[in-house]
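S.K.: Got a predicted structure here, sequence first:
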Amino acid sequence: MLTSQRKQLILEALKRDGQVVAKTLSVEFDVSEDTIRRDLRELAAEGQLQRVHGGALPASAAVVDLAGREQIESASKAAIGRAAAGMIARGQIAFVDGGTTAVQMVRHLPLDLRATIVTHSPSVAVALANHAELEVVMIGGRLFRHSMVNVGAAAIEALSHIRADLYFMGVTGVHPQAGLSTGDREEAYVKRALVEHAAETVVLASAEKLNAASPYKIADVTAAGTIVVERNTAEALTAPFDALGITIVRA
């Protein structure tokens, strides 16, 4: 069997089963585990999968640049954002992450809502310019242009002095075993700190992020109390999270 054929079969198995195990593949294809591991390394380098100990998981499709992400299912992201916006009550303090879904979310906040939004995203802050009743607190730091968020030690230090009622998290991967993940190390640190300083974490997850993984883990998936998904998301995608006691909100 040609290497290209074997790789294609690996990707088909990954799509069908949601994960692949190197040892199982080596038996199936009658090749060494080293050969399979090389295949997985090369496929991971191409962005086709995310390697994990002993095998691989689907790679998140949500790792393109900001302009590319803005084109991904914008109507679905607007619906998720609308549902999330309705969770903020008068007088609450909410952390709002960066990303295109977070921007959609704050655009749906009522203009007369009196609450405090804390964000490390310049895009989110600008989207709230006309919400005169909202107090908007910007967390500073080094601008990570891929996601248009501020990261680094300064950001983590600033947010460590705030206790929020809710944290609306954007991710690139939501997986029952691999947890909540993203594609940048420093961004993962900031998200982890936001989880630790919020009473409840709400994950905003369009379909391409579910049961997928990215290189940098933020936290176990159970750090999320709620996951907001598109209304027509397949039950098979959400069932593993429901089984863990996480509330699934269909937007």
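M.R.: Structure received.

S.K.: can we go C-alpha only for contacts and neighbour counts from here?
M.R.: OK.

S.K.: Can you tell me the SS state at residue 64?
M.R.: Secondary structure, DSSP: H, G, I helix; E, B strand; the rest coil: residue 64 is coil.

S.K.: How many residues are close by it?
M.R.: 15 (other C-alpha atoms under 10 Å).

S.K.: cool, the one 10 residues further on as well?
M.R.: Using other C-alpha under 10 Å as the criterion, residue 74 is surrounded by 15 other residues.

S.K.: Check it against this one:
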Amino acid sequence: MLAAERRDHLLGLLAREGKIVAKDVAADLGISEDSVRRDLRDLAAEGLCQRVYGGALPVSPAVADYAARQAVTPDGKRQVAAAAAALVRPGSALILDGGTTALAVARALAPDLACTVITHSPTIAAALLDHPRAEVFLLGGRIFKHSAVACGAAAVEAAQNVSADLCLLGVTGVHPQAGLTTGDAEEAAMKRALAARAADTYVLASSEKIGTASRFRVLPWEDISGLVTDADRRHPVVEELAARGVEILAAG
């Protein structure tokens, strides 16, 4: 089989099965695992898959830049945001992560809601300026422009000095085996620091992130309270997570 044919086969397998297991592909095609791994390296370099141990998974579309991500499934993000905003109780303290779905949550909060919002995103803070009863605390640090959030040592240290009832956390990938992932190591560390300061943490995941993976793991499944998603409950990944005991909050 020619290299171009192997490439098409791998991409088709990824689309149909949602994963590639290198040893299985090698056995099916009668080639070496090294050949499959080389093909996967080439596909990953083009942004067409996310390599993991033993094979590859679909790459998350949320690795695009911030402006481009605002146009990705806006209706799904609004549905997730509305369901997540309903978790915020009057008088409570909320840690709100950055990113486009979290921005939709800020916009979905009732304008007259009395609460405290702690965020490391200047765009989130700005979106809450017209919420007169919301106290807003902005955590500072180096701005990671991909998600318009503060990251790094200063931001993590600031996060360690706050506490909240609820944390609403964004990720770029949601997969039963790869876990909750994002594309930057410092951003992943910041997300862990934020989640550690809340009594409950719910992950925001619009449907395009379900079954995909990025490079850096954020949290294990046992460290979150639930997943808020607009994905169909019959989606194989959603069904697997529910069977493992992950609380699924349906949006929409």
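M.R.: Sure, I can see it. Bear in mind that the values here come from a model prediction, so they are computed numbers and not experimental data.

S.K.: Mind checking the TM-score on these two?
M.R.: Overlay of the two chains. TM-score (TM-score structural alignment, normalised by the length of the first structure): 0.96; 251 aligned residues with a C-alpha RMSD of 1.2 Å.

S.K.: What residues does residue 106 of the first structure make contact with?
M.R.: Going by C-alpha atoms under 8 Å, 6 or more residues apart in numbering, residue 106 of the first structure touches 81, 85, 124, 127-128.

S.K.: Kindly report the same for residue 248 of the second structure.
M.R.: 226-229, 238, 242.

S.K.: Going by neighbour count, which of these comes out on top?
M.R.: Ranked by the number of neighbours (other C-alpha under 10 Å), the contacts of residue 248 of the second structure place residue 229 first, at 28 neighbours.

S.K.: What's the separation between that residue and residue 69 of the second structure?
M.R.: 17 Å (C-alpha to C-alpha, to the nearest Å).

S.K.: swap in residue 53 of the second structure?
M.R.: According to C-alpha to C-alpha, residue 53 of the second structure stands 28 Å off from residue 69 of the second structure.

S.K.: neighbour-wise, which of the two wins?
M.R.: Set side by side, residue 53 of the second structure and residue 69 show more neighbours around residue 69, with 18 against 9, by other C-alpha under 10 Å.

S.K.: re earlier: which of the contacts of residue 106 of the first structure count as buried?
M.R.: With burial judged by 16 or more other C-alpha atoms under 10 Å, the buried subset of the contacts of residue 106 of the first structure is 81, 85, 124, 128.

S.K.: Residue 162 of the first structure: which of those residues is nearest?
M.R.: residue 124 (18.2 Å; C-alpha to C-alpha).

S.K.: Tell me which helix or strand comes right after the helix or strand containing the closest one.
M.R.: Per DSSP states H and E, residue 124 of the first structure falls inside helix 122-127. Counting by DSSP H and E, the next helix or strand C-terminal to helix 122-127 of the first structure is strand 135-138.

S.K.: what's the following helix or strand past that following strand aligned against in the second structure?
M.R.: Remark: after strand 135-138 of the first structure, the chain's next helix or strand is strand 142-144, criterion DSSP H and E. On the second structure, the counterpart of strand 142-144 of the first structure by TM-score structural alignment is residues 142-144.

S.K.: tell me the average deviation of the matching stretch from the first structure after fitting.
M.R.: Compared with the first structure after the fit, stretch 142-144 of the second structure shows a mean deviation of 0.5 Å (mean C-alpha distance after the TM-score superposition for the first structure).

S.K.: in that stretch, what counts as buried?
M.R.: Going by neighbour count (16+ other C-alpha under 10 Å), the buried part of stretch 142-144 of the second structure is residue 143.

S.K.: just how off-centre is it within its chain?
M.R.: Its chain's average C-alpha position is 18 Å from that of stretch 142-144 of the second structure, according to C-alpha atoms, centre = their mean, to the nearest Å.

S.K.: cool, stretch 201-215 of the first structure as well?
M.R.: Centroid separation for stretch 201-215 of the first structure versus its chain: 4 Å, with C-alpha atoms, centre = their mean.

S.K.: got it, and stretch 237-250 of the second structure?
M.R.: Averaging C-alpha positions (C-alpha atoms, centre = their mean) puts stretch 237-250 of the second structure 16 Å from its chain's average.

S.K.: what do you get for stretch 34-42 of the second structure?
M.R.: Averaging C-alpha positions (C-alpha atoms, centre = their mean) puts stretch 34-42 of the second structure 27 Å from its chain's average.

S.K.: Next SSE downstream of the host helix or strand of residue 150 of the first structure?
M.R.: Element membership for residue 150 of the first structure (DSSP H and E) is strand 149-151. With elements assigned by DSSP H and E, the helix or strand that comes after strand 149-151 of the first structure is helix 153-159.

S.K.: And that next one against the second structure, how far off on average?
M.R.: Averaged out, helix 153-159 of the first structure is 0.5 Å away (mean C-alpha distance after the TM-score superposition for the first structure).

S.K.: contacts for that helix?
M.R.: Here helix 153-159 of the first structure makes contact (C-alpha under 8 Å, 6+ apart) with 120, 139-141, 189-190, 193-194, 197.

S.K.: And the furthest pair within the residues you listed?
M.R.: 141 and 197 (17.7 Å).

S.K.: got the residue ranges for the helices in the stretch 51-200 of the first structure?
M.R.: Assigned by DSSP state H, counting those that start in this stretch, the stretch 51-200 of the first structure shows helices spanning 66-69, 74-85, 100-107, 122-127, 153-159, 185-196.
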